[in-house]
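Asker: Fold the stuff below for me.
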Amino acid sequence: MSDLNRVAKRMYNIHPKAMSLVVGDELEGTFTLKSAEFFQTEFQAEGTRTGDDALYRFATTDDNEAVIVGRQAAGDDGWSMVGEVTSVERIDE
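Answerer: As a prediction, the model looks like this:
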């Protein structure tokens, strides 16, 4: 069995506490995961970003090399691809 994705593992270990995430070149902020789980090596999570009313979904790619992010704006039925998580940091409270 292959190893767990290190970004996904870090997100899982920090959750449910707030974390600072950088997603690609366009998005960074404080995120709180409402749920996070592994299905063998596949990671899935859902959460929100402080100051944003959108819902975010996180999942590892098929090759387990990256954690990708989708965003659903409030009142919107569809999801849009945001990018790949490039940095995860614990926020000390």
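Asker: When you work out contacts or count neighbours from here on, use the C-alpha atoms and nothing else.
Answerer: OK.
Asker: Identify the residues contacting the lengthiest strand in the chain?
Answerer: Among all segments of the chain classified by DSSP state E, the strand with the greatest residue count is strand 27-39. Strand 27-39 has contacts (CA atoms under 8 Å, 6 or more residues apart in numbering) with 12, 15-22, 43-50.
Asker: let's see this one next to it:
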Amino acid sequence: MAALNPIAKRIHNVSPDPVRLTLDDGTTATFHVTGAEFFQQEFQAEGTRADDNADYRFVSSEDNESVLVGRKGPADDGWSMVGAVVDVEPADAA
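Answerer: The predicted structure is shown next:
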């Protein structure tokens, strides 16, 4: 079996404690991730961001090389792609 995505493993290991994620566009924010699970190699989780009122979803990419972030606004505008996670650390370490 192939290795699990290291970013996904780190998110899984830190949650449910707050996690500080850096995205590929340079954005850094603190998220409260819940329901982080692996289905074989595939990763998925849900969460909220500390500074807005939207829902977030975290999933592994089709090739399992990235963890992608989607955002659903509070006005039920549907899901939009936010970016890919490039760094993970516990929020209290920032």
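Asker: TM-score for the pair, please.
Answerer: The TM-score (TM-score structural alignment, normalised by the length of the first structure) is 0.93; 93 aligned residues with a CA RMSD of 1.3 Å.
Asker: hmm, back to that, against the second structure, what's the mean shift for the longest strand of the first structure, could you check?
Answerer: In the superposition against the second structure, strand 27-39 of the first structure averages 0.9 Å from its aligned positions (mean CA distance after the TM-score superposition for the first structure).
Asker: and what of stretch 7-14 of the first structure?
Answerer: Per aligned residue, stretch 7-14 of the first structure averages 0.2 Å (mean CA distance after the TM-score superposition for the first structure).
Asker: Nearest residue to His32 of the second structure in space, please, no chain neighbours.
Answerer: Pro18 (4.8 Å; CA to CA, 6 or more residues apart in numbering).
Asker: Contact partners for Ala8 of the second structure?
Answerer: For Ala8 of the second structure, the contact set (CA under 8 Å, 6+ apart) comprises 43, 60, 67.
Asker: just the strands in the second structure please.
Answerer: In order along the chain, the second structure carries the following strands (DSSP E): 19-23, 28-39, 42-49, 55-60, 67-72, 79-90.
Asker: Output the contacting helices and strands for the fifth one.
Answerer: So that's strand 67-72 of the second structure. strand 55-60, strand 79-90 (3 or more CA pairs under 8 Å, 6 or more residues apart in numbering; DSSP states H and E).
Asker: again with the shortest one
Answerer: Of the remaining helices and strands, those touching strand 19-23 of the second structure by 3+ CA pairs under 8 Å, 6+ apart are strand 28-39, strand 79-90.
Asker: As TSV, these with distance to Gly73 of the second structure and mean neighbour count would be great.
Answerer: Rendered in TSV, the data for these read as follows (distance: least, CA to CA, whole Å; neighbours: other CA atoms under 10 Å):
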stretch	distance to Gly73 of the second structure	mean neighbour count
strand 28-39	15	17
strand 79-90	7	17
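Asker: Distance to Ile7 of the second structure and neighbour count added to the contacts of Ala8 of the second structure, as JSON lines?
Answerer: Output for the contacts of Ala8 of the second structure, formatted as JSON lines (distance: CA to CA, whole Å; neighbours: other CA atoms under 10 Å):
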{"residue": "Phe43", "distance to Ile7 of the second structure": "10", "neighbour count": "24"}
{"residue": "Ser60", "distance to Ile7 of the second structure": "9", "neighbour count": "23"}
{"residue": "Val67", "distance to Ile7 of the second structure": "7", "neighbour count": "24"}
